[in-house]
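sequence first, then the predicted structure, then my questions.
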Amino acid sequence: MNRDQRHSHLDTRAITLLLGCCVLWGLNQVAAKAALSEITPLWQAGLRSAGAAVLVWLWARWRGIALFQRDGTLPGGLLAGALFAAEFACIFAGLQYTTASRMVVFIYLSPFVVALGMPFIARSERLSLRQAGGLLLAFGAVAWAFAEGFGTKSGSELQWLGDSLGLLAALLWGGTTLAIRATRLSSASAEKTLFYQLGVSGLALMLAAWALGEPWPTAWSARLAGLLGFQTVIISFASYLLWFWLVRHYPATRLASFTLATPLFGLLAGALLLGEPISARLGLALLALAAGIVLVNKR
């Protein structure tokens, strides 16, 4: 396949890769939550980004892909990296004031940001009325699956602040996708796009952890090394590399609709790995999610 070929719809390969990414990102929520007992949030996010950046550099060097040549991608790369870092900073800061269930629903408003912004970048990606309805149905399924968490008291008078930071994180995530498609990064390799994001975010998040006085983890258990290794190698390196390759070759609005499956896969991962119950609500939500995604991507 031509590495520069762009598709107008999602084919079987894209759907398979997307579902694989969503499953991994759902597992990532479990891994990140488990690691928080041994490492602070910003150090965790910064170290996994920095470690994955090194892996991308090694991968690109092995494949002969240039990462540092002048090709006009620096402004877009710095912008995408800064947005990526700010997104994670908002998520981790917001979780101090609101519940995880509320946060995840706000974060997955990002496909709407992409859907609204992409027509200004590529008119061919404007959603039809049927597709917009499918996107609303898919998001409604996610919100309904997590609705029970909305009734949980967070114990914080600043819950509105946590919710606002979750909404800002969604805007930043959607903005990152739009920045990639609107700048010279749209013609850059997936490796270079990812290297910008990981390098900039890793440095920014670790500096933020140091500035805020988060303690450096001094005791590295095998458990922590495994959890951080999974997030670094499988999530931040392999799955994100696939994602940015997909963003380059397939419609961003249709790709974004599939990310709505991630929190529900996270619920399934929690049930399988943490013994949490699978309710009838979750099963119905998965069916509604699938129907919504089909409507968005039906040709």
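Thanks, I have the structure now. Nothing here was measured: the structure is a model prediction, and the numbers come from that model. Numbering: from 1, shown residues only.

going by C-alpha atoms from here, please, whenever you check contacts or count neighbours.
Noted.

helices of the stretch 1-150 of the chain, residue ranges please.
Counting by DSSP state H, counting those that start in this stretch, one finds helices in the stretch 1-150 of the chain at the ranges 12-35, 41-63, 74-94, 100-107, 110-117, 129-145, 147-150.

turn those helices into CSV, including distance to residue 290.
Output for the helices of the stretch 1-150 of the chain, formatted as CSV (distance: least, CA to CA, whole Å):
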stretch, distance to residue 290
helix 12-35, 11
helix 41-63, 30
helix 74-94, 26
helix 100-107, 17
helix 110-117, 15
helix 129-145, 7
helix 147-150, 18
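
residue 203: which of the ones you listed is closest?
Ranking these by their distance to residue 203 (criterion: CA to CA) puts helix 41-63 first, at 6.8 Å.

can you give me the angle the closest one makes with helix 12-35?
Compare the direction of helix 41-63 with that of helix 12-35 by axes from the mean of the first three to the mean of the last three CA atoms, to 10 degrees and you get 140 degrees.

so for helix 41-63, what gets flagged as buried?
Going by neighbour count (16 or more other CA atoms under 10 Å), the buried part of helix 41-63 is 41-53, 55-57, 60.

that older thread, tell me which of the helices of the stretch 1-150 of the chain lies nearest to residue 287.
Comparing these by CA to CA, helix 129-145 comes nearest, at 8.3 Å.

next, the angle from that closest one to helix 100-107.
Going by the same axes, to 10 degrees, helix 129-145 makes 170 degrees with helix 100-107.

next, the one to line up against it:
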Amino acid sequence: MRRNFISSLLLVSLMAAFIAAFNAKVVESKILKKGLVIYYSFDKDTVKKGEVKDLSGNGNDGVLKTKNLEVVKGKVKEGMEFPGTAIDYIAVKNHHYKAADIEGITLAAWIKVSTRSMIASWDRSEFFRFTAGDDQLGNMTYIAFDTCCGIHDWHGKTKVTDGKWHHVLALFDGKARKKKIYVDGKLDAETDAPHAKMGKAITRYGFIGIGSEAGAFDGGTGPTGFPFNGIMDEFVLYDRGLTEKECKEIYEAKGFKDIAPAGKLSLTWGEVKASR
């Protein structure tokens, strides 16, 4: 009887410790919802009727421009494969910029490419673009984060166009006047930003996989010379520059997970990788 009691007590204690640790992780990870603007997981259950659902809850769904874009095995569950032509990209609904008032921004994604590829653009010469390789500074292999205004073309130091999975992240922090690039969870490059606020008094909508010159949703594209060619997964955009700790958390995370405490649905960044 005594042995059974001790065993039951031990089991209850272990369960309590597990729940406490789990809750602590959930509370800590909720910080990454702050400032979230767009989240495309590219999982197959989020891609329906020619659109990819924005899991941030902001309604910034993406329209797949052709049927050539395919859901395939990604880094985290499924990802989106782009064939690398100028007609195969995603037009972002709703989210646009129209003033020189961006005080902070972060973009990140898992990518697997073997050639220069456009990841996301809201127009380099008006707001920003995020690329693997570039058409500026002779860069064919590094992450580039080109911003405006004035135009500031800049890139990292680590080759990412090697056909392997890489987690890539770029951020702008206007208060600190800094731009940073992270590759696979580590700071790759850092530079002073020439502006405290990014942008111009002009409307620009965005694309995933091609350059933007769009003054309206699904408007003009450009440049079109290096569309995304490979697999993309877990694309996110924040309206603030993330901290170093948060950049690492995004790299280590497996995606968003719905958790329902007290009967309420909460969108949480979770399922931290146990191994790589």
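That came in fine, so what should we check first? For clarity, every value in this text was computed on a predicted model and none was experimentally measured.

can you give me the TM-score here?
Comparing the chains after superposition, counting by TM-score structural alignment, normalised by the length of the second structure, produces a TM-score of 0.33; 157 aligned residues with a CA RMSD of 6.4 Å.

about what we covered before: right, so of the helices of the stretch 1-150 of the first structure, which gets closest to residue 294 of the first structure?
Among the helices of the stretch 1-150 of the first structure, helix 129-145 sits nearest to residue 294 of the first structure (CA to CA), with 7.4 Å.

out of the helices of the stretch 1-150 of the first structure, which is closest to residue 208 of the first structure?
When the helices of the stretch 1-150 of the first structure are ranked by distance to residue 208 of the first structure, counting by CA to CA, first place goes to helix 41-63 at 7.2 Å.

now for the closest one, which elements pack on it?
Applying 3 or more CA pairs under 8 Å, 6 or more residues apart in numbering; DSSP states H and E, one finds that helix 41-63 of the first structure makes contact with helix 74-94, helix 190-211, helix 222-229.

export those as a markdown table, with columns for distance to residue 133 of the first structure.
Putting those into a markdown table (distance: least, CA to CA, whole Å) gives the following:
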| stretch | distance to residue 133 of the first structure |
| --- | --- |
| helix 74-94 | 27 |
| helix 190-211 | 31 |
| helix 222-229 | 38 |
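
what's the closest of those helices to residue 297 of the first structure?
Evaluated with CA to CA, those place helix 190-211 nearest to residue 297 of the first structure, the distance being 23.2 Å.

what's the angle from the closest one to helix 74-94?
Relative orientation of helix 190-211 of the first structure and helix 74-94, computed by the same axes, to 10 degrees: 50 degrees.

immediately after the helix or strand harbouring residue 16 of the second structure, which helix or strand?
When secondary structure is defined by DSSP states H and E, residue 16 of the second structure falls within helix 2-29. Toward the C-terminus, helix 2-29 of the second structure is succeeded by strand 36-40 as the next helix or strand (DSSP H and E).

helices or strands up against that following strand?
strand 229-238.

coming back round to it: Serialize the helices and strands packed on helix 41-63 of the first structure to CSV and add fields for distance to residue 24 of the first structure and mean neighbour count.
Conversion of these to CSV gives the following (distance: least, CA to CA, whole Å; neighbours: other CA atoms under 10 Å):
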stretch, distance to residue 24 of the first structure, mean neighbour count
helix 74-94, 18, 22
helix 190-211, 17, 22
helix 222-229, 13, 15
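
of the ones you listed, which is nearest residue 240 of the first structure?
Between residue 240 of the first structure and these, the shortest gap by CA to CA is with helix 190-211, which sits at 7.1 Å.

was I right about residue 135 of the first structure contacting residue 294?
No - applying CA atoms under 8 Å, one finds residue 135 of the first structure not in contact with residue 294, separated by 9.5 Å.

neighbour-wise, which of those two wins?
Between residue 135 of the first structure and residue 294, counting by other CA atoms under 10 Å, residue 135 is the more crowded of the two (30 against 18).

give the contact list for residue 113 of the first structure.
Under the criterion of CA atoms under 8 Å, 6 or more residues apart in numbering, the neighbours of residue 113 of the first structure are 170, 171, 174, 175.
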